[in-house]
Structure formats: structure tokens, C-alpha cells
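K.L.:
One predicted model, sequence on top.
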Amino acid sequence: MTDQSNTPCPLSFKGIPYSDIINRWFSLAGGEPVEGERNDKLHRLASHLRYITDNNEETLLQIMPRYGLPEKEMKGLIHSACSAKWYSVPKLMQEACRGVSHTPECANEGTNEDVCADVSGRMQYAPTVPPELPKRLPKLIRLLVSRTPEVYRPAVAHAVFPSLATHLHQVRFKYIDNVEHEATLMNVLMAGTGAGKDCISEPINRIMADIRRRDEVNLRREREWKEEVNSKGANKDKRQRPEGLIIQEIDADMTNPAFVMRTAEAEGHFLYTKMNEIDQFDALKGSVRGRQQFQIMCLAFDPGNRYGQTRASAQAVTEKVTIRFNWNASTTIQKGKKYFARVLTDGPISRINFCTIPEREIGADMPVYGKYDAAFDEELRPYIENLNRATGLIDCPQAYKLAQEMSAENAEWAVLSQDRVYENLSFRANVIAYLKACVLYVANGEKWEKSIEDFVRWSFHYDMWCKLEFFGEAIKEAMDQDKRPLYGRHRPGRRNLLELLPDEFTHADAVRARRTAGMSEKGTSSMLRQWVFRRYVTIVTNNNYQKLKFKA
């Protein structure tokens, strides 16, 4: 396409020849430069390429197409581009890198500067797309997405976990902090109007089929009892409420007293509901100005929680219960942001697993579903039976080890990015990922597969991408009331600050890197001490440092 040789350029960015990236960039930018726009377009290309060449003028001179410009003019053009103020990676360059992704390390995450897992599994977060679903999936997930159009599969792969975990009864998993958790998993699907959010319904219906059959028996017993009680006069002896009314799937618009009653009668089983809109949760909020629905979200995730109500009336519900509540909800992105706007730092967001559906191109073909038939149900049955049979404290050493590794990676990334929002969200996101690993392990007959590890890593990074994309800026502002000015279109948790610095740098360089990332000068000294302690850098002189890791 360009006037470069057809032979791939030996210089590359994360395994992708720069020539391929440049070709893709031109296709996205409206084609190669024509007469009258040569200088402007090449200057723009250089301004974008510098973000993936360490701002190195010599490298740019080697890889840039000339289109007849003399060497001296090219040098001046490149120098001008590299001298401009440093911002975040331009969206066009991100798209160009992603469009030609084919490196082994980044095959699943999209190869660009902002979304690429390194060998340890860490991932940076792009402002445009979540990480792609791994090609190799655990057998249960592969089955559950097998009838789902490809565009919906990541959402379904997340959304099935609350209903799967609802089958576990008094099953516990010890997390790396020595706290025992039951598999509390809550999922919110945030996507645009008409995006296809109902894609999660049929897989969940199939998973919940056995619980619904058991519930129907007890719902019938409850109806018969109510009819009997209502048929008797006020002074007649009335039969007590039947025992053993375990009804796990509750109505989305259930009131708070009814929720407490169902929880008390569940005998340690999980309750479950699927809400078509997140604001259906408001039925649980108690008084007009109450916010008990958010309290329930938080308590459900926390082991050993206690919740209930005390009423004077003999007919009213008076109970103290441990909440075991898994649920799915859907919402538009705008409504979801508004719904959680007043509890950004109160805990619900970090305890919930989020997913999304990418916006399709206008005029794109309608996604076509496969058939959910008896063969699908029969293939699903043994996984559900394994979940129903499980009991007690279950040890999964591979999931435990994975949680330890991911926790260490998250801590390292938090130190490198100096992002408090990322760190805070990563703590519980790691617990959620661990519980998913344990659910898959139990469903698979307590057998571990490498595909479970790959899937759980992806699940964590996808969840974190959604949280940072939908709530990151708002959480940062809520945590940082002085609202320091941001430079460029920065979003929290995206940048490794060491990568913004040369191999040898000064304290002043570190200050500039923080400002580029939208941070204040305050905290620079603390950051450098952490880097020295973790052996990312070494001190050369008082205010001079040298990288030991992440060298250019």
C-alpha cells in the first residue's frame, strides 16, 4: 500500500512490523497522502508513531515512508513531531495496532500499547475495547456459549456464574487471606440500547431449570397454605406456615420483608434473581429514602454477614439472617452510571462483576443463535450435578496459587501505575476471579485444566476494564475531591509510569511523568522509594535513577 518495500521491516512493535502498522494507519486515516497533503499527513503519522517508538527520532527516520520528501525535510518533520507535548496514545494509533495484531503474547488481548498481556499475565487497559475472549475455554463455558453469537459470548461467559454458583449449598473456599468465602457472584451487564442484552437469558434458563422445578413444588405448597388461611375467618385456628419452603429463585420486585423471609426459609441455600433492569433492585431499598439495596449487595459478598429486621407485630417478619444472594441485572451504560453514582466509593461496584456488549456497526448482519435443545441440556446436566453434590470446605490448590500470583501482579501494576482506583478495585475483583475458578473446578468434577487459568485471568482483566471504563473517572473524582487537572484523555489504571521515563532519569523527570498521567507532584518521592524497594530502579546519585526493569 505504501511506498515501502514489500519485505517486512525488521523493526517492530511487540512483534508487529512497523510497516504493517503504518499500512493499517493509512487505511484508517483515509488513504496514503496525495499531492498537497503530504507534509501534514506524514507529520501526523510521525506524531502518532512516536508513542510506539519511545519518541525515538532515529527509529522514526528508519520506518517512516518518504513519498519523495528529502532527508533533511523528513528529519525536520520528525523532530517537530517528537518535540510536541506528550499525551495518551491517539485512538487512531490504537486502532491501527489492534487491527494488525498477530503476536503470540497478544493474540487474545489485541496488540496495542494499551491492551497487551505480558508473560506474567498482567494487562493494561485500552480506552476503546475490552480484552478478547480466549480461544481455548473451559469445557463448561465452551458449552454455555456454544449457541451464542460471537459478539455476545464474552457477556454470556461472565453472566452465567451467578446462576451456576446458586447450586452450591454451604460450600466454602478459603481465599489467600485465610478467609472462607461462599461463591457469592453478582453480575451487571451494561450495554447500549438495542445491543442484545437478552443474550444471557437462555443459558441462565437452562442452568436454573432444576432449581425452578424444585421451587415449583414449594411454591404450590405455599399457595395452598395461603388459600387455606384466607378461607378461614379471623377467629378461626389457622395452620402455621409450612416448614421446608426452600424457594431459591425470587421475584425481582420483592420487598425487603419478603426477601428476609425467603432468606430465612432457604436453610443456607443461595437466593437468585435475574433483573431486566438494575433499578428493579429498588424494591429492596426499604423506606423512600433508604439505600438498603446497596447494603444487601455489599453484605451478600462479605462472609459471615448478618441482616434482618425486628418488628413489634406478631404477623410481621422478625428475622436475622445471613444473606446468600446471587443475581444478574442488565442496564444501559448511561442508566448504570447514574444508578451507582451515589455509591461510587461505598463498596457495591467493587463487589459486582461487570460485563458489556460492544456496539455493532450500523447495518451489520443480525446475530443468529444456535438451538438450545435436549442435547444441550443433557451435556449440561453432569456439571450441574457436580455443583449440587459438592459440600463443605473445598480445596483447589491451583485456584489458590493463581489467586496469589494475580494478587502479586496487581500489586506490582498498582505500584508502577501509581493508581489508587485500580488498586482498590483489584482487591475484590481478584476474589471474584478466584471464586469463578473454584466454581469451574467443582463443576468439572474437581479437576483442574489450564484453560480454567487462562479464562479466569481474562475474566479478571475484562471485569477491571469495565469498572475502569464505566466508573474509573467518577471514582477518581470522588476519591480526589481537589480534582487535579488531567493532561490529555487520561483514564485511571492505564499507564506504567516507568515506561514514560528514559532508562536513566531524574526526580524532575518522574514529576513530569506523573503530570503526564494526570497526577500531582505530591507523592513522587514516595513512588520512587517504592520503586527502589521493589528493585524496579536503582539510585545513581541523590536525584538520579536508573531503571532495572521496563527498560526502553
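P.N.:
The structure has been received and is ready for your questions.

K.L.:
drop to CA atoms for contacts and neighbour counts, all remaining ones
P.N.:
Fine.

K.L.:
most centrally placed residue in the protein?
P.N.:
Asp463 (0.9 Å; CA atoms, centre = their mean).

K.L.:
Let's verify Gly194: helix, strand, or coil?
P.N.:
coil (DSSP: H, G, I helix; E, B strand; the rest coil).

K.L.:
Count the residues that sit near it.
P.N.:
10 (other CA atoms under 10 Å).

K.L.:
likewise the one 5 residues further on?
P.N.:
For Cys199, the neighbour count with other CA under 10 Å is 20.

K.L.:
Would you mind giving the secondary structure of it?
P.N.:
Cys199 is classified as helix under three-state DSSP.

K.L.:
Skip ahead from the longest strand seen in the chain and say which helix or strand is next.
P.N.:
Counting residues, the longest strand found in the chain (DSSP state E) is strand 325-331. Using DSSP states H and E, the helix or strand that follows strand 325-331 in sequence is helix 333-339.

K.L.:
What residues of that following helix count as buried?
P.N.:
333, 335-337 (16 or more other CA atoms under 10 Å).

K.L.:
any chance of those in JSON lines, plus distance to Leu486?
P.N.:
Formatted as JSON lines, the buried residues of helix 333-339 follow (distance: CA to CA, whole Å):
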{"residue": "Ile333", "distance to Leu486": "23"}
{"residue": "Lys335", "distance to Leu486": "26"}
{"residue": "Gly336", "distance to Leu486": "24"}
{"residue": "Lys337", "distance to Leu486": "21"}
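
K.L.:
Comparison target, given below:
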Amino acid sequence: MKYDISKTTAPKMPNLGHGLESVALLLSQVSKDMHQPIVPMLFPILGAHVSGAEFMYPDLSWKEPSGMLANLVADSGAGKGQLSNIVEAICRDFRSHDDDELAKLVEWQKMMKTKSANKEKPARPDVAFWFPPADVTNAAFIQNAIGCEKLGQRTQYLNMPEVEMADRVCGGHRQISQMMRNIYDRQRAGALRATADGVTGNPTLRANITISSTPFAARKFYKNELFNGTFGRVVFSYKPRQGRDGRIPRQGKYDDDFYLRLDEYLARLAICKGRFIIRPLNRLIDQLAADMASLADLADDDTLWDISKRALVSAWKAGCLLWALNNQTWTKPMGSLVEWLVYHDIWSKMQVFADMLGQDEGSVSEAGRRGPKNLLDDLPDSFNEAQLEALRISLGKTKEGTNAQLRKWVFRKFIVHSPQTGLYTKTPEYLHGVTSDNIPKNK
């Protein structure tokens, strides 16, 4: 593990080296202050350009690059609007396709009006909008999902400039949890209904969604979704408030040369079809899963462990898209970016929701933390059980969890126990390997 996610400073994104030329291109017209916040938001957009491809996750399940949900969180005036600019650039082909689909509907409606009441009405044409408007209703969203499933099992993509727009798509705020989980898990809509034309309305939900919001709006919107699995399914990208430097960030222009190069990458996504196993990516995810378990044990933080599981899946899907964009070839810099995506997601969640995440089941006193705290780092190189117990109590953790935490640390070879002295001592591997290179010290 390379990143210290206990600090208020965002984990620094690695250099965009070999294999990440597509990401560098997409950022080329974005102001520099928005590079890191924008990167995690790119993948739901790109994922909607893939249909007919599945990838094997390390658990041996097959997954599509659909169900990708991401929320950009930043204060008002911080530059969130640049996301909509890059969305329009990437989805230029979607707009063209949807214009043709809309023309079909307009023509059908004209024909409907010309038919008298006793004449047979023409059947509604099969249409599928790939980039529906952000204010689409739940009924229209499901109807479009039917069309997308019937016409090539396409993924529809929605970009919502305000988080509250998700209520309309999901059919009300009470349906947010079920709908977003169904989208993430590629489940059926659960809206089976009978009509004059027969039974309809229960398509597989293939949708990718990006959302923009302020920290206040995000906290208000997700406050009831933090512990039911919905929250973990959404990738968060947080931009902290910047200093008052008095300089207006500069954006670039999406010119013909940009679109010519972009279309080459989008074509690589379009031709990616079949089933694939990206072995170096899967090995990386296995390693990151072990790192997340170690970090959760050091912090004795079940919430961190829970949200890390889906952070790994989301970053893995991004890795699958990077592989396709790079002519189905894997590189080391791509692995570095996937690793950063995991930590940036968790860091963002902790920055925006830390106090709220500390309010479940007896953990209220941990409210106000800004990230997972490495408890072992706050202890001397040799310590006894009472010292850890006192540290846990000072942080609002239970006294009863002390022995279990010590056993985990011994099992992971972070510490060794001396029966003669009763002391626990940090191992050389922890002091010189884990702490300095893998698990950052919390100072």
C-alpha cells in the first residue's frame, strides 16, 4: 500500500505512463486542478461504450463494464461543470445515435395523429437511447432499458449535474437503494407489469451513471444509504476546498484533432466483444484485497473493510476498460492507476462521510475521524496489552476488542509476543517493510 488515506490531503495520482495515453488525452482539455477528481468519473462514461464483453473477476464470476456509478463531490464553483464538458465530448457518438432514434419516434407520433380512432394504430418502433436526458422519469428509464436490452444489450448512460436528479430516475427517494443496487448488480428492474400489449417492463438494468454534488447535498442524499450496501457501490471522487490563489483555472478546447484521436480509442471499446481474463489485473486485485484486510486490521475498522470490497470491484472494472483502450494489453502504469483508484475512492468517502460512518452500532464516539487510523503506529515499538487497551478506549473503541486485535496483528506478523516479559514487539518486517513502504505512518 502506497497511500496514506488518514490525511486530509488527497492521495496523489501516479504519473500517466505507458498504456494510459487515453486517459492523458481525456485530461488534456481539463484544467489541472480537476485532473485527479475527474479521472474516476471517466470510467462509467467509457464503460457505456462497451457491449457484448465480459471479464472474469478473481472470484471467477463474469462481469460487464455496466452498473458503474460515480459521484463527483466538490464545493460550489469548484469546477464540477467540467465533467459535463468531457461527457459531451466522449458521448458525441451517442448524441448522433439518439437523434436518429428520436426521429423514429417523432415519425411514429405523426402517424398516430393521422389515424382516426377506428383505424389500426401503428406499433411503436423499437428504440434505444444510449444517452437519455438527466431528468428522465423512472417509467421512461425502464422503457428505455427494454429497448437497450432488445437492441443489442446496450448500456444506457446518464450524467446528473445534481444528485437529487437520481430520485426521479429511481422513482422517488425511497426507491434509491433498490434501484441503484439493481443497476450495480445488473439485475432486472423488478417492475413487471401487465399492459394491453402483454407483459412488459422487467428488463435487465444496464446503466452507468455519473453524478455531481456538493458535500452538503451528498451527505443529505446518502445519509440513509450508508450501511445497506448502496453507498459502497458508488465510487466517490472528492475535491477538497482549494486556497484563495486568485487564479481562474484554464480549460482547453475540444477541437477536431482531439476528436480524431478520441474516436480511435472509442473504436477499441466498440470492438471489444467476447469473454476475457486479464490475469495481471486479477493478481493486482488479489494483492489489494490483502492490503485492505491488513489496513482494516491495523485500524480495527470494519466499515473500512466493508466499503473496500466494492471499491476493489469498481477499480477492477476501470482496469478492464484501460486494458481495452490499450489494444488489450496490460502495463505496469495501468496497475498503478487502478491501485490509486481504490485508495482515492475510500479516501473520498472518509473525507465526506467520516463522522456519519462512525455512527453505526456503538461507534458514535468515533465520529469526526478523517480516515482509518493505524493504531499500531501510535504505540511504542514494545508495548503491553494495557497500553493498546488504553489507546482503544481513547479512540472510542471497545475494551473487549483488545485481545482480538492483538491476535490479528500477531497472525499478520506485525508484532510478536514474548511470554517471558508479556510485551508485544513490532517485527522488523512491519517496521522496515509494512510501515515505511506499504502502510503509511499516521503522524
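P.N.:
Okay, I see it. Note that the coordinates shown come from a computational prediction; the quantities given were computed from them, not determined experimentally.

K.L.:
For the two chains, what TM-score is obtained?
P.N.:
Put the two chains on top of each other and the TM-score (TM-score structural alignment, normalised by the length of structure 2) is 0.91; 424 aligned residues with a CA RMSD of 2.0 Å.

K.L.:
returning to that earlier point: and the residue nearest to the centre of structure 1, what pairs with it in structure 2?
P.N.:
In structure 2, Asp463 of structure 1 lines up with Asp345, judged by TM-score structural alignment.

K.L.:
Could you give the number of residues near the closest residue to that match other than its chain neighbours?
P.N.:
Nearest residue to Asp345 of structure 2 in three dimensions, chain neighbours excluded: Phe236, at 5.3 Å (CA to CA, 6 or more residues apart in numbering). Phe236 of structure 2 is flanked by 30 other residues according to other CA under 10 Å.

K.L.:
Does Phe236 of structure 2 lie in a helix or a strand, and which?
P.N.:
Going by DSSP H and E, Phe236 of structure 2 is part of strand 234-238.

K.L.:
quick one on the thing from earlier: quick one: the counterpart of the residue nearest to Asp345 of structure 2 in structure 1 from Ala266 of structure 1, how far?
P.N.:
Aligned by TM-score structural alignment, Phe236 of structure 2 pairs with Phe354 of structure 1. To Ala266 of structure 1, Phe354 of structure 1 is 27 Å away according to CA to CA, to the nearest Å.

K.L.:
residues contacting Tyr424 of structure 2?
P.N.:
Residues near Tyr424 of structure 2 by CA atoms under 8 Å, 6 or more residues apart in numbering: 382-385, 415-418.

K.L.:
what about the aligned partner of it in structure 1, which SS state?
P.N.:
Matched by TM-score structural alignment, Tyr424 of structure 2 corresponds to Tyr545 in structure 1. Reducing the assignment at Tyr545 of structure 1 to three states with three-state DSSP gives strand.

K.L.:
What's Leu269 of structure 2 aligned with over in structure 1?
P.N.:
Counting by TM-score structural alignment, Leu269 of structure 2 lines up with Leu387 in structure 1.

K.L.:
I should have written Leu72 of structure 2 there, sorry.
P.N.:
Under the alignment by TM-score structural alignment, Leu72 of structure 2 pairs with Leu189 in structure 1.

K.L.:
Distance check, its match against Ala183 of structure 1.
P.N.:
Taking CA to CA, one finds Leu189 of structure 1 at 19 Å from Ala183 of structure 1.

K.L.:
These two - which one has more neighbours?
P.N.:
Ala183 (31 against 28).

K.L.:
The more buried one contacts Arg172, doesn't it?
P.N.:
Yes: at 7.3 Å, Ala183 of structure 1 counts as touching Arg172 under the criterion of CA atoms under 8 Å.

K.L.:
start and end residues in structure 1 for stretch 83-95 of structure 2, please.
P.N.:
Going by TM-score structural alignment: stretch 83-95 of structure 2 matches residues 200-212.

K.L.:
Which residues does the matching stretch contact?
P.N.:
For stretch 200-212 of structure 1, using CA under 8 Å, 6+ apart, the contacting residues are 144-145, 155-156, 159-160, 163-164, 167, 248-249, 372, 377, 380, 384.

K.L.:
List only buried entries from these.
P.N.:
Buried by 16+ other CA under 10 Å: 144-145, 155-156, 159-160, 163-164, 167, 248-249, 380, 384, out of those.

K.L.:
Can you tell me which of the residues you listed end up in helices?
P.N.:
Counting by DSSP state H, the part of these found in helices is 144, 155-156, 159, 163-164, 380, 384.

K.L.:
how would you label the residue lying farthest from the centre of structure 2: helix, strand or coil?
P.N.:
Most distant residue from the mean C-alpha position of structure 2: Asn118, 52.3 Å away (CA atoms, centre = their mean). Judged by three-state DSSP, the three-state class of Asn118 of structure 2 is coil.

K.L.:
Tell me the residue in structure 1 aligned with it.
P.N.:
Using TM-score structural alignment, the partner of Asn118 of structure 2 in structure 1 is Asn235.

K.L.:
now Cys91 of structure 2: how far from Lys309 of structure 2?
P.N.:
Applying CA to CA to Cys91 of structure 2 and Lys309 of structure 2 gives a distance of 30 Å.

K.L.:
who has more neighbours, the two?
P.N.:
Cys91 (20 against 17).

K.L.:
Relative to Ile45 of structure 2, how far out is the more buried one?
P.N.:
Taken as CA to CA, the span from Cys91 of structure 2 to Ile45 of structure 2 is 8 Å.

K.L.:
now swap in Ile415 of structure 2 and tell me
P.N.:
Looking at Ile415 of structure 2 against Ile45 of structure 2, where the rule is CA to CA, the gap reads 45 Å.
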